[in-house]
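[1] Task: produce atomic coordinates for the following.
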Amino acid sequence: MEAAVATKLVGFSFQFIAGKLQKMLEEEAALLAGVKDDVRDIVAELRSIASFLATMSTRRNLDDQLQNWVQEVREVAYDAEDSIDEFLCRLRSTPYDECGVRCFFKHFLHYDECGVKAFFKHSLSCIKSLKARHGIASDLKKVKVQVEDIRKRHDRYSHSNEAFTSSSSDAATRSDMVFSDPRIISHFVEEAQLVGINESRDKIMGWVMDENRLELTVIALVGFGGLGKTTLAKTVYDDPVIVGGHFPCRAWITVSQNYNIRELLKKIIRQISVNEQQMDDELQLVQAVRGLLHGKRYLLVFDDVWRTEAWESLQIALPPDGEGSRVIVTTRNEEVANTSCSRNHQFIFKVSPLSSQLSWELFRRRVFEAPDYSCPPELENISADILQKCNGMPLAILTIGGLLASRPDKKLEEWKDFHGHLCLEMQTNDKLSKINQILILSYNDLPYHLKPCFLFLGIFPEDYEIRRKRLMRQWIAEGIVSGIDGFPAEKVAERCFNQLVSRSLVQPSQFDDSGTVKSCRVHDMMLDVILLISKKENFMMLMKEHPVIPQQHLKIRRLSWQKESSGLVPNTDLSHLRSFNAFVEEVPPKLFRKKRWLRVVDLEGCWYPKNFSKLFLLKYLSLRNMINLYELPESIGDLQNLEFLDIRGTCISELPNTIIKLQKLVYLLGSPQSLFVFPKGIRKLKRLVAFGMAYVENVQLLQEIGELIDLQKLGISLDISPLSFGILGKISALLSKLNGSLRSLKICHSVGYENLKKAFDEVAMPPLLLRKLLIDCKLCELPPWFASLNLVVKITLLNTRLQPEDIIVLRNLPALVNLKLGFQSFFTWDLAFHGVGFPRLKILAIEGYNVSFKEGAVRSLEIVKIDFPLESVDGIEHLHGLRVVHICTGNEDIIEKVKNIAANHPNRPKCFATKF
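    As a prediction, the model looks like this:
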């Protein structure tokens, strides 16, 4: 299995490099004079090798020679990519003069005294260009030789053993599937160990036994591997009521990754019919199954379905009779769940990890003796540490607990040693290796392009909340994800992230206002699998408490510095580093010196190392939350390929003039707490998509921002000096110019002159595509075009001093999900919500007002946050969809009132009360 994983990953590397070279041929054809044929030859060889590796990746047992060859190929693939990137960097930084040497003589023969200086400058440039291109051609020749050597080295031994390897590997695979499938454990869990399953089982049983629902109903149980989906389905399938005859026809079919539709249909027939039917044609088998099930109430379980194609092939064999039949599907893939339950998504049941309390109960029942299953006091703390690693996964708890239970002496020191070496135990202990085998199945099922995306998650520490955008942007900067056929890289990255979520490989932790996953976590056990594969494939290196000693023949290309470590051993080669992420306070500056292949540097929350020189390929630089950072060096302008710069949460108040040299910059992000003054010339940054929060102190800067026609996210704070009157007059022109691109807008003004309302009223072509809007300045009244913001999902108003009737405008916005009404947002002390309106509003935050909700108001509201109410909060009991209520006040009577309402509310919403 490990060899197959290695082969797939290396195959992806070669596909990726071939694609990069092909793109270079298309985009840089004019600059590749003399080496185009070499590049084409390399592309052809790389694609051929990638195709071979794709074939080999389906085999689970590769001989030692082939495994060694795959490891060697992996390193050559990385080296080839480094050479290509350096080639591109040098090529683009040294423009090729097409007239070459002829230009040299032409200018030598045609110059006058005034042009002597220009002549020598041009001549020197020509010589440097020729020298650089000679070096480029030499490097490409070396890459070509390397790739050709790879093919020859394999050809020397592969052909003679290929037939034997194929047959023996296939036989081993079939044998492993029959005798070593670790999922079989789910079918034989003892009743005493079915902890925390009752509530879930009762809900599924209610769906299965609903006699008022006569149509065929599909129920999908979805979640990542090891959560107990199969166990849950088995408890329903074996329930005495069902076994007793409620469903005359029952069948349990395990589908798995390598399914055969004909064999699956035969299994159904064998379980529901006493007569063996000899047929092998798929159409005949489908007709036979439909005939046997027609007119009968049946219960079928399709366990472990990985692909929608498998479900669709099985679905056609199910007659949609009105007999109350049920089908249960277990899957790790949300797409399979959505497809199988396409008629009614209410029957999708997401299986979640066990709570800490239920995890402890399951662990006790697995490890300690009946009848009380008591844990010795001295083992309680170490048991909690072991359970934390299991993180609510029943399979891990049962497997690890079973191993501990099998040891006769339950000694504290022995358990501590086991916990300290748990990762190693999971790799080497046959009993525990079942956990990894279950999880690696999900990894193996990933297509080529998702494997490096998934392995990149190993960059982040255990139990770390990973922001979606942060992850996606690093994928893009590293080149792991790129645009496809005109489809932008950001959209491709978003699709890749959603596929990881859909396949239950990451756990969503936060959602944005539109329901999109905003951040995620990786289960501890899955993270161990990622790190295991990453280490074997040299995908990344992790530094924790101890110094890292890399293998001598491996080059470090991705480095994640976690916790306080004594660092790398002396003289460690970091010259090939392409990605660095730090999760510690301080990082040695030497890590960044002369690392010419670095694409990603993420120092969020660290102390600032001031040296970023010669990072010519750097695309992503995050200095977020560096509280000691007061300025950027002038040398920031040397990062010519920089696309993403994050200075949110810093103390930077002014950006250097050289910032305008970063003409590939796409994101320049600050925050309201870290406003920055921007120099003249921002109009040159034509690729900017996100800009702000910027401090606008003159009309010229506002006009330049208006020239950034691709700007989607803009945040500006307006000057309070007399010049601001002129600035405010240009606001309407700015919004009109950006009306077709803007999706997010923040405008702040600490004084809030009333003529901002006039500027808003005079917008000729308002930005009606806005999805997020924040206004922190005096308006007194909403402009008419606000009523046409049909796509806006989030609005924040502060110090706007609106009239009470303006609430009607907000109430009628059809897409509004999140509304925050801050201090002095309305020119009143009371806010009342009544009647129809706010059709999609789910989150409402209010600061500094008396609040009341009338019966029938804000029906979709789920989360209410009320800070510093003046005297009263009324009508919370009328919010029928309420799930969470936050209250912050110094009035104890209000706190007690809200708590009582929440306790007696039919939804039993969570209540968080804070007294200030």
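[2] use CA for all of it now, contacts and neighbours both
    Will do.
[3] and Arg74, which of the three is it?
    The three-state assignment at Arg74 reads helix, by DSSP: H, G, I helix; E, B strand; the rest coil.
[4] tell me the contacts of it?
    10, 13, 537 (Cα atoms under 8 Å, 6 or more residues apart in numbering).
[5] Would you state the strands of the stretch 251-400 of the chain in chain order?
    With DSSP state E, counting those that start in this stretch as the criterion, the stretch 251-400 of the chain has strands at 298-305, 326-331, 348-350.
[6] One more, please, to line up against the first structure:
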Amino acid sequence: MVEVAVLLVIKKIGIAMACETLKLAKPLLGKNSESQMALPINMKLIKDELELINAFLKEIGMKDCNGEVVETWIRQVRRVAYDMEDIVDQFMYVVGEHQQKDSWYCVKKFFKKQPSLFSINEIAIKADIINKELMELSKRIFRWTQPISGLNYVPATIYDCEPLYQPGLDHSINDDELVGIEKNREILIHCLHLEDRSLRIIAVWGMGGLGKSTLANNVYKNEALVSNFSCHAWISVSQSYTINDIWRNMLQEIHGNDNRAFDAASMDSAELRVELKKIVDNRRYLIILDDVWTAEVLFQIREVLVDNGLGSRVIITTRIEEVASVAEEGCKIKVEPLNEYDAWLLFCRKAFPKSENHVCLPELHQCGKDIVEKCDGLPLALVAIGSLLSLKTRNIKEWRFFYYQLIAELHNNENLNRVEKILNLSYKHLPNYLKNCFLYCAMFPEDYLIHRKRLIRLWITEGFIEQNGGCSLEDIAEVYLAELVRRSMLQVVARNSFDRIQCLRMHDLVRELAIFQSKKESFCAIYDDTHGVVQMGLVPRRVSVLQCNNGIQSSIDPSRLRTFIAFDTRMAVSSWYSFIPSESKYLAVLDLSGLPIEIIPSSVGELFNLRFLCLDDTNLKKLPKFITKLHNLQTLSLKRTHALKFPQGFSKLKKLRHLLIWKLLDATYRSLNNWESMEPFDGIWNLKELQSLHEIRSNKVFVAKLGNLSQLRALSITRVRSSHCSQLCSSLSKMHQLTRLHIRASNEDELLLLDDLTLQNPLEKIDLIGRISEGTLESPFFSTHGTQLLQMELSWCHLIESPVARLSGLSNLTELRLTRAYTGQQLNFHANCFPKLKKIVLWDLPQVSQICIQEGALFTLEYVHIYGLKELRDVPAGIKFLNSVKEAYFTGMNSDFVKNLKMGKLNHIPKVYWSTQGNLVFISGACSPATGVSTVETEPANLPEPCSSNPQWRILGGSGWVFI
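    Okay, here's the model as predicted:
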């Protein structure tokens, strides 16, 4: 719906109408123009009207109303909302320029350059026109919908339409569609048969179309299972349910099973409760609540579905993790997409129902695989598409055409319409504040790993995150992201050791439907000319370039563009140089990562609205002077470029929140100073809104004034000298928001004097790279705040005493990395040490010859990587006690260690790897040495240093994987 556009404008007007902004704007409005004086009033009227329109849109959004009148009206509302967004951006620019030093000169100069666009009088006149347009639009919807005489007018075309599609119970499910559910079915049956006689709630949850209802129905229609319950009922819960309807349906189902005539329609709420309690009080019941959207349903039904001590069960199916959380841990069943084998099996059963063993024809095999891949393990899509293809000619040309038109078929083919409706339910049920965030994810390429931090910064830049209390925008965005995951709209690919999301992806079909919705809303456009297909709206606000073989100038109108992200690193620079900066005056996001850019065109300096500039992995040599004109810039990312120095006046960018600039010098990670970092510039300590600063060189002036950056949450500081440490500790003690700290010495001989380090706020993560004194790990910081640490790295510390013994009391630590941190010979892990540690990396500890693990130590450990311990000749003693380890890597070890590794001492670990001369060898923990050796062709291994933040360091391979 159009709410995504309206909501953003309402928020922007709210910011423009804030007291502080109006106070700054007062001198600009003057008294010589009636329209200028009326501008604040018109803005308030527009905001009020848009809020009412948004409420109206939300109501009709819960109905399936696709009439031409309504759709036309919605398009007109969207256009007016976007016009108003342009006006607000112009207004905020003029006010912002006025706030700058010498503002009257700047504004006068700019007006002379573009008087028609940024004249305050023109802005006021446009706002007045918008106000009148909105008033007319509000009248128009009622004038052109079906009129009803009298005062109690309700437009039938809106409120009398059919409710949204409800999946309900599909009684036509065939057994051949039940593929890949065996394990979940066993868990569900086990939960039903638990000897515990108390009431149990069982949750089956996952994204739409995975077969949750199919699984529950398969068990429900099993007479042998259901006969163990005295009464049972299946209830389909709608999004706009009433509890009385649920109780009424429950009564009718139960009495229907008893073959008794019963009329619940005439009963009120109290009568329904009494009758239900009377039935279930002394009977063992089984109730299935299908497609539950809110946990409130379960709290309400508990009024009548009491725990009668007879072993009753309630099964719920839901798309939302929060709803599933009402079930106990052992009774929460998460349904995942089918694996590749099961997906192909299900597809072939439906596409070739009459063929022997449902075998696919050889000439259709590859195309069939492509179609299955597009379904991404979604049973609903596999069944619907397979069934449709079974009716088509078995011709490769026709199948290939179908594949290229698959997404259009989902929208237009009535046989596939059910897939779209079920997936769209999740979108329509999203809270308004999440809809923009969800649609934005469609801009990333198919199967792209979306990194959490990048996504959150983009959301904030776009204005999607609403301030709430004292929480930072970043914290609120984390909550939004987690909610989209809990609602099964995004899939988590990786989490860090303390369970925070690292990267995500969108299911292929969910993404395609999000793209369709985005195009309809003119929210964003996806440019991909791989197959000559360009999915563009009329005047898109955002453009994502996935592949560009030709110029894109003729395909889009850049005049209202807010976001431009290029994912095609082969795109010619000229494709955007010639028109994006010069013609997209409202641009807020410009991401050109990976493009062969050496200079930034001067027209970028005129992008008054630019908030996010990312030029990672480009050939940029230096930052131009005009970058200082971008007063609204919030994020500047120049990772892995040559631009490490800042022009004079850079400190004028007061709104900067994230400054991310560094370059990798040594890909082998053999040097302490393998990173090149930015030079501190004059006045950097005045950027009071900075939250992330990576990586910056230390000097006496900078560390003395670093404490002014009180909002910093993450800091990486390099080339620290002993003489800097006292002042650095003092400055760090003033930072009450800091949660992540990385300190790197100037060289391997420099001593980091950090014994006096104290912080106001407990850190989540600390990296100390360089020599530290033996007493540092016993300093007050580690004995107080250190107990809250979640991640820690010690590198090049060259400690004589074991750091393990000193750190073992860090009870919350989940990840520990030691790189050249210790010069001793033995590491001992005593019982109960590191009770929450999940990941440990021991890298290049040249003297360590023995590692001992006592029983009861590291009992939560899941991941181990040991590299370059040349003196270690046997697997760590006591590793047999580590039953929770899932993966273990041993690389760069001596030949004796490798021989002992093959002796079957790690059979309890599912995945064990070791490397030899660039090849990665896999030793299956479940196999014995007697089973022999076999090899499988793989890609050569590239093993970057594991103590780095490189997200790809766990991508492993080898010229031959050996299974022993």
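[7] quick one on the thing from earlier: quick one, which of the strands of the stretch 251-400 of the first structure is packed in tightest?
    Among those, strand 326-331 has the highest mean neighbour count (mean count of other Cα atoms under 10 Å), at a mean of 24.
[8] what span of the first structure lines up against stretch 489-505 of the second structure?
    Using TM-score structural alignment, the residues of the first structure aligned to stretch 489-505 of the second structure are 505-521.
[9] Equivalent analysis for stretch 232-241 of the second structure, please.
    So stretch 232-241 of the second structure sits over residues 250-259 in the first structure, by TM-score structural alignment.
[10] What's the end-to-end length of that stretch?
    End-to-end span of stretch 250-259 of the first structure (Cα to Cα, to the nearest Å): 20 Å.
[11] Could I get the buried residue list for that stretch?
    Across stretch 250-259 of the first structure, burial judged by 16 or more other Cα atoms under 10 Å covers 250-256.
[12] Also stretch 138-148 of the first structure?
    139-140, 143-144, 146-147.
[13] so of these, which ones are in helices?
    Judged by DSSP state H, helices contain the following of these: 139-140, 143-144, 146-147.
[14] which one of these sits closest to Lys737 of the first structure?
    Leu140 (46.3 Å; Cα to Cα).
[15] what does the closest one align to in the second structure?
    Aligned partner of Leu140 of the first structure by TM-score structural alignment: Ala124.
[16] I'd say its match and Gly30 touch.
    No: here Ala124 of the second structure does not reach Gly30: they are 11.7 Å apart, not a contact under Cα atoms under 8 Å.
[17] tell me, what's touching the two both at once?
    In terms of Cα under 8 Å, 6+ apart, Ala124 of the second structure and Gly30 are both contacted by the residues Gln36.
[18] Pull the contacting residues for Thr317 of the second structure.
    Thr317 of the second structure is in contact with 203-205, 212-213, 216, 288-292, counting by Cα under 8 Å, 6+ apart.
[19] Mind putting those residues into CSV with distance to Glu679 of the second structure?
    Formatted as CSV, the contacts of Thr317 of the second structure follow (distance: Cα to Cα, whole Å):
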residue, distance to Glu679 of the second structure
Ala203, 54
Val204, 54
Trp205, 51
Lys212, 55
Ser213, 59
Ala216, 61
Ile288, 63
Leu289, 61
Asp290, 59
Asp291, 56
Val292, 55
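[20] Looking at the residues you listed, spot the one nearest Tyr341 of the second structure.
    Lys212 (19.6 Å).
[21] Next, count neighbours for the aligned residue in the first structure for the closest one.
    Counting by TM-score structural alignment, Lys212 of the second structure lines up with Lys229 in the first structure. Close neighbours of Lys229 of the first structure, defined as other Cα atoms under 10 Å, add up to 25.
[22] Leu379 of the first structure too?
    By other Cα under 10 Å, 15 other residues sit near Leu379 of the first structure.
[23] From Ile386 of the first structure, how far out is it?
    11 Å.
[24] Also Ile901 of the first structure?
    For Ile901 of the first structure, the distance to Ile386 of the first structure - Cα to Cα - is 40 Å.
[25] With Phe916 of the first structure instead?
    Relative to Ile386 of the first structure, Phe916 of the first structure is positioned 39 Å away (criterion: Cα to Cα).
[26] Asn625 of the first structure too?
    Counting by Cα to Cα, the gap from Asn625 of the first structure to Ile386 of the first structure is 33 Å.
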